[in-house]
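In: A structural model of the following input is requested.
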Amino acid sequence: MKLSAVETAAMIVLMVEGDEVLNSDLVKQHGIKLTPRHRKNLNDLKLVETRPHGRTMVHVLTDKGWARLADEFREGVAASPGATGGALRSLAFGVARFMGRTDHRLGDLFQPEPPAEGPEGPGGVEGRVRGAYTELAREPGGWVSLTDLRRQLSELPRDAVDDALRSLNRQPDVVMVPEDNQKALRAEDREAALVISDQHKHYLAIGAR
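Out: Below is the predicted model of the structure:
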């Protein structure tokens, strides 16, 4: 399905940021207004994941979205007519040629800023999550339940841990999966689950598998 210029522009901003972007920031900082129709189209195509965040929403590019943009760059992005649109198409072709020459992916070029150190310790909340996982896992890449992980990080706000887990889930050494046997879940397991793309995740693994 062909994307509109607005939808493509929003995806490009999400790509450059390499992380979640507030809907309000898309408007204020980038001049991109995603209408409900645009947002629904991107969500239905599984190119962008959207979730509520306070009074606004946040958007993030999915793996399928990254792949779709790579295809768009090679074949010609949807852009508004005029000089700006022409420059964008030219830039996209240039990026595609660079990836072809160097065997790089878009994800290699555009990555989020590393988390700043704060009161949560080195690496911020993501660092705390990785540290808690290391303490709980029996071996590198072993499964750790989010119930145990949240218990280990009980002093941190739920929203902060959720945001860190969603960010980690997009990193190549991290895998999150649901419980296969839903009947085995306790109430606390269901409460500890993290919802990603309408699926409840219950276990985390970091490292070689």
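In: from here on, contacts and neighbour counts on C-alpha atoms
Out: Fine.
In: Just give the number of residues close to residue 83.
Out: Residues near residue 83, counting by other CA atoms under 10 Å, number 9.
In: Next, the contact list for it, please.
Out: With contacts defined as CA atoms under 8 Å, 6 or more residues apart in numbering, residue 83 has no neighbours.
In: nearest residue to residue 4 other than its sequence neighbours?
Out: residue 78 (6.3 Å; CA to CA, 6 or more residues apart in numbering).
In: Could you pull out the strands in this protein for me?
Out: Taking DSSP state E to define them, one finds strands in the chain at 21-22, 48-53, 56-61, 144-145, 174-177, 194-196, 199-201, 203-206.
In: Tell me what angle the second one forms with strand 56-61.
Out: Calculated by axes from the mean of the first three to the mean of the last three CA atoms, to 10 degrees, strand 48-53 forms an angle of 160 degrees with strand 56-61.
In: And strand 48-53, what's buried?
Out: 48-51 (16 or more other CA atoms under 10 Å).
In: Need the residues that contact that strand.
Out: By CA under 8 Å, 6+ apart, strand 48-53 touches 11, 42-43, 57-62, 65, 197.
In: next up, for comparison:
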Amino acid sequence: MPDKPLTPAQTAALIILMVEAGEVTNPELAERWGHTLTGKDRTQLNDLKLVESKKVGRSYAHMLTDAGWARAAEEFRDGVNAPKGSVGGALRALVFGVHRFIRRTDQTLAEVFARDEDVRDGTATPGEVPGKPRTVPGAGTSQDPETRPDTGADTNTGTDLETRIRDAYRRLASAPNAWVGLASLRASLGGAGRREVDDALRLMIAMPGVRIVPFDNQKALTPDDHDAAVVIGDQARHLIMIGA
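Out: So this is what the prediction gives:
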């Protein structure tokens, strides 16, 4: 179980923000779900770095952080803190069923709860928001190639870089269908540009047999693991598996 249990109201906010899969204001939360994130519940979730909130007019807008997605995954795995009674029981049963589906299909919550408009026409991988600046640990967020810092890195993209990633995975994998850390993968690509590798990984995740997932035990991650993560659907992912 997570170190510090959330209150039922905080758990409800976490689940609702996960379903929203994007930024949402308190008035929108009230209209859609009859629930808002205010007062101590908001400040505690902010302090725990699970939710990012910002003032919009006279209200607040909220969005799950990477840590929030990870905490939601823990709640789904270990069981949510829901009040006793028929409604709480139904919520626990629903969470259990979703977790069973995730385990059976090897998907992530970000993929399950991706908004329709974010994945329509195959223009974005599940959970990724088209047009949203991609914030990656250790990298800039500018989308303008002219303002991109010169790293002296290789700028190969597309199928060439995909082939290099697949070759690097095969060299690093200890067995067929083994998980490989992105820190090791990036180090073996011979100086390929950070953004080019990120874009290639975001394309590859939609391909058959390719899985890119967060590491379950966030506390075990090293600084190199955090820096090498690729952000997909507001979720930092650290491991790749390419099936046969």
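In: TM value for the aligned chains?
Out: Superposed pair, TM-score by TM-score structural alignment, normalised by the length of structure 1: 0.58. Supporting alignment: 144 aligned residues with a CA RMSD of 3.5 Å.
In: before we move on, back to that, the residue nearest to residue 4 of structure 1 against residue 11, yeah?
Out: No - assessed by CA atoms under 8 Å, residue 78 of structure 1 is found out of contact with residue 11, at 11.2 Å.
In: mind putting the strands of structure 1 in TSV, distance to residue 160 of structure 1 included?
Out: As requested, these are exported to TSV (distance: least, CA to CA, whole Å):
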stretch	distance to residue 160 of structure 1
strand 21-22	15
strand 48-53	12
strand 56-61	14
strand 144-145	18
strand 174-177	17
strand 194-196	12
strand 199-201	17
strand 203-206	17
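In: To residue 138 of structure 1, which of these lies closest?
Out: Taking CA to CA, strand 144-145 is the member of the strands of structure 1 nearest to residue 138 of structure 1, at 8.6 Å.
In: what comes into contact with that closest one?
Out: 133, 136-137, 202-205.
In: before we move on, what about stretch 93-111 of structure 2?
Out: Outside stretch 93-111 of structure 2, the residues that touch it by CA under 8 Å, 6+ apart are 18, 21, 69, 73, 76-77, 79-80, 112, 126-127, 213, 233, 235.
In: How about stretch 31-43 of structure 1?
Out: Contacts for stretch 31-43 of structure 1 (CA under 8 Å, 6+ apart): 6-7, 9-10, 23, 26-27, 48-50.
In: repeat that with 10 Å
Out: The contact list for stretch 31-43 of structure 1 (CA atoms under 10 Å, 6 or more residues apart in numbering) reads 1, 3-4, 6-11, 13, 23-27, 44-50, 59, 61-62, 65, 197.
In: Just the buried ones out of those residues, please.
Out: Listed as buried from those are 6-11, 13, 23-24, 26, 46-50, 59, 61-62, 65; burial here means 16+ other CA under 10 Å.
In: my guess is residue 136 of structure 1 contacts residue 203, does it?
Out: No - in this structure, residue 136 of structure 1 is not within contact of residue 203 by CA atoms under 10 Å, at 12.0 Å.
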